[in-house]
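Enquirer: sequence? don't have it. structure:
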């Protein structure tokens, strides 16, 4: 079964290599060894670097403020920090373009992508902070270290895997994004690939350009793997991480910090909301619009649900293999499933068109082929969810159940399934969310006459019918907000505050006059593990890439 899932994941890459290889060495060299490709590479890598750095700073700061300080309305800010996941980049770009004159170019794209992508860093870091064992921080404070110095020297190293994973998500998203860069006229590889295919009818040239994205993805995955291995020892996971954390008093910076987060939320959510609200009434009042909107919403929900279900089914064997049988084979299988996920959605769509026409013709022009495309696009998200959930159910528990006479199936159903179910639900929600927003592959593969919220929105925007596009955009954001809120809840950012889950830090950094009391862990608590990256209660591990509006 893991082999079948891997074949689905590598199908776009196989198609890419086949068609690029048919072009011949001379054509490949002619396409790649040009000043234009060098400029595209510089812009693509530069945009990914700027957005990744900005999202890392913003995501880590927001996660720390809402989980470890006495920030006012911390739960509200935690939800607001996750909700930009529900805003496709093409909707955000359209809202900013129509609100600010001359809003195009590199820095415009960087701003929009940062505001849409920083939740990919915020969520895993918030999860890591929620689950991190506070014992080391307590020891540092008992020795007289200031809370901020404790954060830099003790807490931050524990966050390294989560930060690296979130940064990888953002970088891969930026490399594959199409909606924002197309609307804001930023020449990246994804825009060049789409232009070569749609306007120049140069499919071979487009696919040769896309091979550069595979190379960049390989480099990013190798860098993230190295960082994760180095940081794994800082990442305990288990019951021992459930002790209360100490809140850091912000003092006079309490309200300025709240104002800063409110400003970020206003830019990320307020600008699209205001823009859509201005046009919403006119769009809904069009004759027949309500029926069209309802049909598109039903199509989006049905194909996204099918895509999420198939993706999770294919991810189960890979995720369980990586979590329960770690080694070179499992690591290779897991990494291969990520390789194609910096490719533009148009390349994924073309590969599935080729597959449907030449290999599985009965699937061509059906919802099943579109569902298969979603599985190929978003398999790493589900693989990460399965792997993270499997770490919550060590194999020894199954062994104990079987030693007591239960069959393997009954042991899995009664012991493992209840432990992994919440994590799988979180992964399914994330895949469903990204399926709802996916655009290029949906445009290419949807059956004739079937429209989704994303395709209708793009169609109306393409002919400048902004009022007609507004209802589709608003409903898409509203439906996507539900799984985004669920992910925020699973990350632990909405965990208990006050006496239930936190206690206040001492008002001064002076060491206590007597040694702090020691507390032995409960005898029933399992030992913590230092081999898994921190991923939150049931949040998917932060090493997969988002799909979304590509």
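Expert: Happy to help now that I have it. As the structure is a prediction and not an experimental result, all values here were calculated from the model. Residues are numbered from 1 along each chain as shown.

Enquirer: from now on I want contacts and neighbour counts done on CA atoms only, so please keep to that.
Expert: Fine.

Enquirer: any buried residues in stretch 249-268, and which?
Expert: Within stretch 249-268, the residues scored as buried using 16 or more other CA atoms under 10 Å are 249, 257-258, 261-262, 264-265, 267-268.

Enquirer: repeat that for stretch 177-192.
Expert: With burial defined by 16+ other CA under 10 Å, the residues of stretch 177-192 counted as buried are 177-184, 186-192.

Enquirer: what's the first-to-last distance across it?
Expert: The straight-line separation of the ends of stretch 177-192 (CA to CA, to the nearest Å) is 12 Å.

Enquirer: helices or strands next to the helix or strand that residue 410 is a member of in the packing?
Expert: Secondary-structure assignment from DSSP states H and E places residue 410 in helix 408-411. In this structure, helix 408-411 makes packing contacts with helix 395-403, judged by 3 or more CA pairs under 8 Å, 6 or more residues apart in numbering; DSSP states H and E.

Enquirer: now, which of the buried residues of stretch 249-268 lie within helices?
Expert: Judged by DSSP state H, the buried residues of stretch 249-268 include 257-258, 261-262, 264-265 as members of helices.

Enquirer: those into CSV, with extra columns for distance to residue 362?
Expert: Below are those laid out as CSV (distance: CA to CA, whole Å):
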residue, distance to residue 362
257, 57
258, 56
261, 51
262, 51
264, 48
265, 46
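
Enquirer: roughly how far is the helix holding residue 410 from the heart of the chain?
Expert: Centroid separation for helix 408-411 versus its chain: 33 Å, with CA atoms, centre = their mean, to the nearest Å.

Enquirer: neighbouring contacts of that helix?
Expert: Applying CA atoms under 8 Å, 6 or more residues apart in numbering, the external contacts of helix 408-411 come out as 398, 401-402.

Enquirer: structure B:
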């Protein structure tokens, strides 16, 4: 009897030590990471709380008067038409370009794969500046669709091209063996497997359309974002601006819901590595020349012409256009804010990524997903939220660098979060445990193993955040301290004065700084695809 009790006690202790039965108490380090992640999640929900609070404070009667009026209806029609026209065009160009590059015997396919991603390096407001400087009469819905499509179709092209490279060709070969033609194989086999990439890319295009300010303000095409900014700059009417921001947030959530519905629940993954054969490439024959001409047209309109417009103005102006002090000041402040934003964002993202990978629970998933709420909101809404909160709660921080960097971090945190999750997944906890068995202190094992293995992913995420901050305009206009002059705000100041020659150097520097981001994004998509 005594032997049995002793055995049971030993077994219970063993189960506790191995994680069975009673769970061990979390360590202080894990509790600290949980507290930091919770604080970040709460901070990220402030813009949403601002919109809800502003609506409640206004009262339903006043809010209804401000929302259900002809001006809001006009903005809603403009915005919905913009999205309805631009997103399908981006899908057609993105999917068509990806299929030509990845699945046909297209001459110069590798070169075209980079050329079709290159337009993403040009900020949309710089693209608009290039076109308006040559065609001053450009304006209205058709101009907005043109500029938005040329600026954002790579957001569909890049994920679709990456997906095409990793599809199992055995499925297409089986479909062809059953007698389906090339078009039927693409429509019934390939296209359903691209649904996730198309819906995700379309969501990004839609959210960018809702958030964009500079590109549409320059062609005088009114959307919710341009109206909110005009309201803020002219009368600082917080009530009217807040109601417009509330409608804009509802549109963002509607897009998220539509993307989730479009994505569906069908299982599109496979078990195992699948066939190692290269995917089949269709012969273009007489369509080789039309395909080349179509890609040339897209590349020229989306990249070559805007860059040539910028170069033309940059080197056609007076020598005083390239004023070293002004350019160096703007470049230095841009690099400073971008570096600080990248570092702070990675620091805030690390606890969330660590809990999501190492301690996945319902709560940790909630903390992670809450950060996508703010990132889906336009910068104008986040900027208004921080303006209002800082004035009412901490007036000493109004228009301070701390508030601006915090807004950057919340806007671009998912860029670092996704990269960090990938890096931490490649650093399994067993490696830390092995290091500890060799006598290393747990903290030293964490630093020497986990942090070291996840450092490249953290650097990649920081680079993406860095270059996103370089091109950020609306939140910077609202929150930047007095005297701040980044490349984006300096460019906007010059272009708003119709000083195209003065704005060109700042636009050129932004393009030069954005090229690495485009290449990093392109290479990351290829890495995921196993290329």
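Expert: Nice, thanks for sending it over. Please read all numbers here as calculations on a predicted model, not as lab measurements.

Enquirer: on that earlier part again, ok, of the ones in helices among the buried residues of stretch 249-268 of the first structure, which one's closest to residue 223 of the first structure?
Expert: For these, the residue nearest residue 223 of the first structure by CA to CA is residue 264; the value is 29.5 Å.

Enquirer: give the helix, strand or coil label for the closest residue to that closest one other than its chain neighbours.
Expert: Here the nearest residue to residue 264 of the first structure in space, its sequence neighbours aside, is residue 115; by CA to CA, 6 or more residues apart in numbering that works out to 7.7 Å. Reduced to three states with DSSP: H, G, I helix; E, B strand; the rest coil, the structure at residue 115 of the first structure is helix.

Enquirer: quick revisit: out of the contacts of helix 408-411 of the first structure, which is most surrounded?
Expert: For the contacts of helix 408-411 of the first structure, the largest neighbour count, defined by other CA atoms under 10 Å, is 22 neighbours, found at residue 398.

Enquirer: right, and that one touches residue 417 too?
Expert: No - taking CA atoms under 8 Å as the definition, residue 398 of the first structure is not a contact partner of residue 417, at 10.5 Å.

Enquirer: on that earlier part again, who does the following helix or strand past the helix holding residue 410 of the first structure touch, helix- and strand-wise?
Expert: Downstream of helix 408-411 of the first structure, the next assigned helix or strand under DSSP H and E is helix 417-437. If contacts are counted by 3+ CA pairs under 8 Å, 6+ apart, helix 417-437 of the first structure sits against helix 289-324, helix 367-390, helix 466-491.

Enquirer: now find how far off-centre the shortest one is within its chain.
Expert: Using CA atoms, centre = their mean, the mean C-alpha position of helix 367-390 of the first structure is found 12 Å from that of the whole chain.

Enquirer: now the longest one
Expert: What separates the centre of helix 289-324 of the first structure from the centre of its chain is 15 Å, taken as CA atoms, centre = their mean.

Enquirer: aligned partner of residue 501 of the second structure in the first structure?
Expert: Under the alignment (TM-score structural alignment), residue 501 of the second structure maps onto residue 467 of the first structure.

Enquirer: give the burial count for that match, as a bare number.
Expert: Around residue 467 of the first structure sit 21 other residues, with neighbours defined as other CA under 10 Å.

Enquirer: ok, the nearest residue to residue 536 of the first structure once chain neighbours are set aside to residue 115 of the first structure distance?
Expert: Of all residues beyond its chain neighbours, the one nearest residue 536 of the first structure is residue 127 (3.9 Å), with distances taken as CA to CA, 6+ apart. Counting by CA to CA, the separation of residue 127 of the first structure from residue 115 of the first structure is 20 Å.

Enquirer: counting neighbours, go ahead and name the busier of these two.
Expert: A direct count of neighbours by other CA under 10 Å for residue 127 of the first structure and residue 115 places residue 127 higher, at 29 against 24.

Enquirer: secondary structure element for that one?
Expert: When secondary structure is defined using DSSP H and E, the element that contains residue 127 of the first structure is helix 119-131.

Enquirer: mean deviation, the following helix or strand past that helix versus the second structure?
Expert: Helices and strands here follow DSSP H and E; after helix 119-131 of the first structure, the next one along the chain is helix 135-142. Its matched residues in the second structure lie on average 3.5 Å from helix 135-142 of the first structure after superposition (mean CA distance after the TM-score superposition for the first structure).
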